[in-house]
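Peer 1: predicted model, plus sequence, below.
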Amino acid sequence: MSRLIKHLGLVDYEPTWRAMQAFTDGRDERTPDEIWLVEHPPVFTLGLGGKEEHLLCPTSIPLVRTDRGGQVTYHGPGQLVAYLMIDFKRMQIGVRELVRRIEQALVDTVAEYGIRANGDVDAPGVYVDGAKIASLGLRIRNGAVYHGLSLNVDMDLTPFTWINPCGYAGLKVTQLKDLGIDTTVDEVAARLLPHLERHLTVTMEKASA
């Protein structure tokens, strides 16, 4: 079954999250999977079981308690976010394998820019020389996946210094711009999609927002 790709642009986090929940609750075995490509205005999100102690100082950036896995992270303009609405039952793999496949799609994407990156079995995400360039956070409900990944392209990284990113004190964060890559979120998205297609073994179709 093919997967629909939706380019939603710059959208607020909370209504997008609620739309993901509604999509997941309303789908059945015939519903095509979807990937939503977005950017968000500045927002901190705190996963299930996340601890507010990982917010290191008060800021004017809103905090949303959400239902993905993981601790606290930051989203802002210049960061590519891909939400993966996937029928997990169809894939017939485990959660760890799903995470590994998503990480590998990201590793392959940044490799196109000449950057060597790696995943980490103990701390999901993608890293370049120990600095995190991409994060993952997923939720599985009724046999379906939602939430997804974020990849830092060309953004203000300062808010990451106001948190323990993903719950790790002192974790360094990087982005394509700081690694010498002058590109856009849309261009990176175009490079990422074929790798997601390959690693998630689907055929993709474009769809209007």
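Peer 2: Here it is on my side, so go on. In this text the structure is predicted, and so the values were computed from the model without any measurement.
Peer 1: hey, let's count contacts and neighbours off CA atoms from now on
Peer 2: Fine.
Peer 1: hmm, who's touching the helix or strand encompassing residue 103?
Peer 2: Secondary structure assigned from DSSP states H and E places residue 103 in helix 95-111. Outside helix 95-111, the residues that touch it by C-alpha atoms under 8 Å, 6 or more residues apart in numbering are 116-119, 124-126, 134, 136, 188, 191-192, 195-196, 199-200.
Peer 1: narrow those residues to those in strands?
Peer 2: Under the assignment DSSP state E, these contribute 118-119, 126, 134, 136 to strands.
Peer 1: burial of the residue nearest to residue 160 when sequence neighbours are not counted, as a residue count?
Peer 2: Once flanking residues are discounted, residue 160 sits nearest to residue 74: 6.4 Å by C-alpha to C-alpha, 6 or more residues apart in numbering. Applying other C-alpha atoms under 10 Å, we find 23 residues neighbouring residue 74.
Peer 1: ok, residue 185 - contacts?
Peer 2: Counting by C-alpha under 8 Å, 6+ apart, residue 185 touches 78-80, 153-154.
Peer 1: what's the closest non-adjacent residue to the residue most central in space within the chain?
Peer 2: The residue lying closest to the centre of the chain (C-alpha atoms, centre = their mean) is residue 149, at 1.2 Å. Nearest residue to residue 149, sequence neighbours excluded (C-alpha to C-alpha, 6+ apart): residue 136, at 4.4 Å.
Peer 1: pasting the second one now:
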Amino acid sequence: MLSPSAIALGPPSWQVSDAPVAYPEAMAEMERHVAAMAAGEAGERIWLLEHPPLFTAGTSARAEDLFNPRGFPTYRAGRGGQWTYHGPGQRVGYVMLDLRQRGQDIRAYVHGLEAWLVAALDRLGIRAGTREGRVGLWVADRRQPGRDAKIGAIGVRVTRWITWHGFALNVDPDLDHFDGIVPCGVREHGVTSLWNEGIAASMEEVDSALMASFAEAFGGA
């Protein structure tokens, strides 16, 4: 077995799944890769995918925030945060980075994720940002002045200083599906997507923006 330092820190590998991936399958694959990274047997990896319609519960999820009138599958995710929707038209990014070589600072890592998504959205013509006391990426709600709409969710887990889970960016999902939960426990603000904001970007264009912006937040190629 190689030592954890045997894999030199270079650019993470990128994997893009063309077909929706079942949630249990994705969790099993992530867990396998994270264990290999912790053992020094694999390098950093970023996996871009979509899921079939489903809800996931983070460690702070409350039962009263799930309504689920369509009967979508629900899963305990093991990540931080509350209830999140995943489904077609949403780009999910599972980010497996080695914080042993990136400062061992979880707060800085989360800020890096936020900065990365802000930069990617800026490339796509969306001005998004963070909000004090609220997790995720937000834009001003054009339909309701003074309110915000969430365009991206963040939920992370760190095992032996290896990150997994990551983010979900709303490209063109069915926004009605979010009615099955209180997204991330926030009742007073809505959700939106790139297409809902007038940006008809393809998933390939979103992926390109993510790949081009990664180094702005995390360094490397």
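Peer 2: Here it is on my side, so go on. Computed from a prediction, not measured in an experiment: that's the story for all the values here.
Peer 1: TM value for the aligned chains?
Peer 2: Overlay of the two chains. TM-score (TM-score structural alignment, normalised by the length of the first structure): 0.91; 203 aligned residues with a C-alpha RMSD of 1.5 Å.
Peer 1: quick one on the thing from earlier: wait, the residue nearest to residue 160 of the first structure sits on residue 42?
Peer 2: Yes. Counting by C-alpha atoms under 8 Å, residue 42 is a contact partner of residue 74 of the first structure at 7.3 Å.
Peer 1: residue range for the helix holding residue 103 of the first structure in the second structure?
Peer 2: Mapped onto the second structure using TM-score structural alignment, helix 95-111 of the first structure spans residues 106-122.
Peer 1: what's the mean deviation for that stretch versus the first structure?
Peer 2: Relative to the matching residues in the first structure, stretch 106-122 of the second structure has an average distance of 1.3 Å after the fit, by mean C-alpha distance after the TM-score superposition for the first structure.
Peer 1: flag every buried residue along that stretch.
Peer 2: Residues 106, 109-110, 112-121 are the ones in stretch 106-122 of the second structure that count as buried (16 or more other C-alpha atoms under 10 Å).
Peer 1: which residues sit in contact with the equivalent of the residue nearest to the centre of the first structure over in the second structure?
Peer 2: Using TM-score structural alignment, the partner of residue 149 of the first structure in the second structure is residue 167. Counting by C-alpha under 8 Å, 6+ apart, residue 167 of the second structure makes contact with 92-94, 113, 152-156.
Peer 1: and the gap between residue 167 of the second structure and residue 100 of the second structure?
Peer 2: In this view, residue 167 of the second structure and residue 100 of the second structure are 21 Å apart by C-alpha to C-alpha, to the nearest Å.
Peer 1: repeat for residue 112 of the second structure
Peer 2: 15 Å.
Peer 1: what's the answer for residue 33 of the second structure, then?
Peer 2: Distance from residue 33 of the second structure to residue 100 of the second structure, by C-alpha to C-alpha: 16 Å.
Peer 1: what segments of the first structure are helices?
Peer 2: Taking DSSP state H, the helices of the first structure run over residues 13-26, 88-91, 95-111, 185-200.
Peer 1: mind checking how far the shortest one is from the chain centre?
Peer 2: The one in question is helix 88-91 of the first structure. Relative to the centre of its chain, helix 88-91 of the first structure is centred 19 Å away, using C-alpha atoms, centre = their mean, to the nearest Å.
Peer 1: how close does it sit to the second structure?
Peer 2: Mean for helix 88-91 of the first structure is 0.9 Å (mean C-alpha distance after the TM-score superposition for the first structure).
Peer 1: quick check: buried residues in that helix?
Peer 2: By 16+ other C-alpha under 10 Å, the buried positions in helix 88-91 of the first structure come out as residue 88.
Peer 1: so what's the residue count around residue 11 of the second structure?
Peer 2: Count around residue 11 of the second structure with other C-alpha under 10 Å applied: 15.
Peer 1: what's it aligned with over in the first structure?
Peer 2: In the first structure, residue 11 of the second structure lands on residue 2 (TM-score structural alignment).
Peer 1: thought its match was touching residue 206?
Peer 2: No. The pair residue 2 of the first structure / residue 206 is not scored as a contact, 10.0 Å apart, by C-alpha under 8 Å.
Peer 1: so residue 165 of the second structure touches residue 97, yeah?
Peer 2: No. The pair residue 165 of the second structure and residue 97 does not pass the contact test of C-alpha under 8 Å, sitting 10.4 Å apart.
Peer 1: picking that back up, tell me the contacts of the residue nearest to residue 160 of the first structure?
Peer 2: Counted by C-alpha under 8 Å, 6+ apart, residue 74 of the first structure has contacts 42-45, 159-160, 165.
Peer 1: measure whatever residue of the second structure lines up with it to residue 177 of the second structure for me?
Peer 2: Under the alignment (TM-score structural alignment), residue 74 of the first structure pairs with residue 85 of the second structure. Distance, residue 85 of the second structure to residue 177 of the second structure, by C-alpha to C-alpha: 8 Å.
Peer 1: ok, now residue 210 of the second structure?
Peer 2: The spacing between residue 210 of the second structure and residue 177 of the second structure, counted by C-alpha to C-alpha, is 25 Å.
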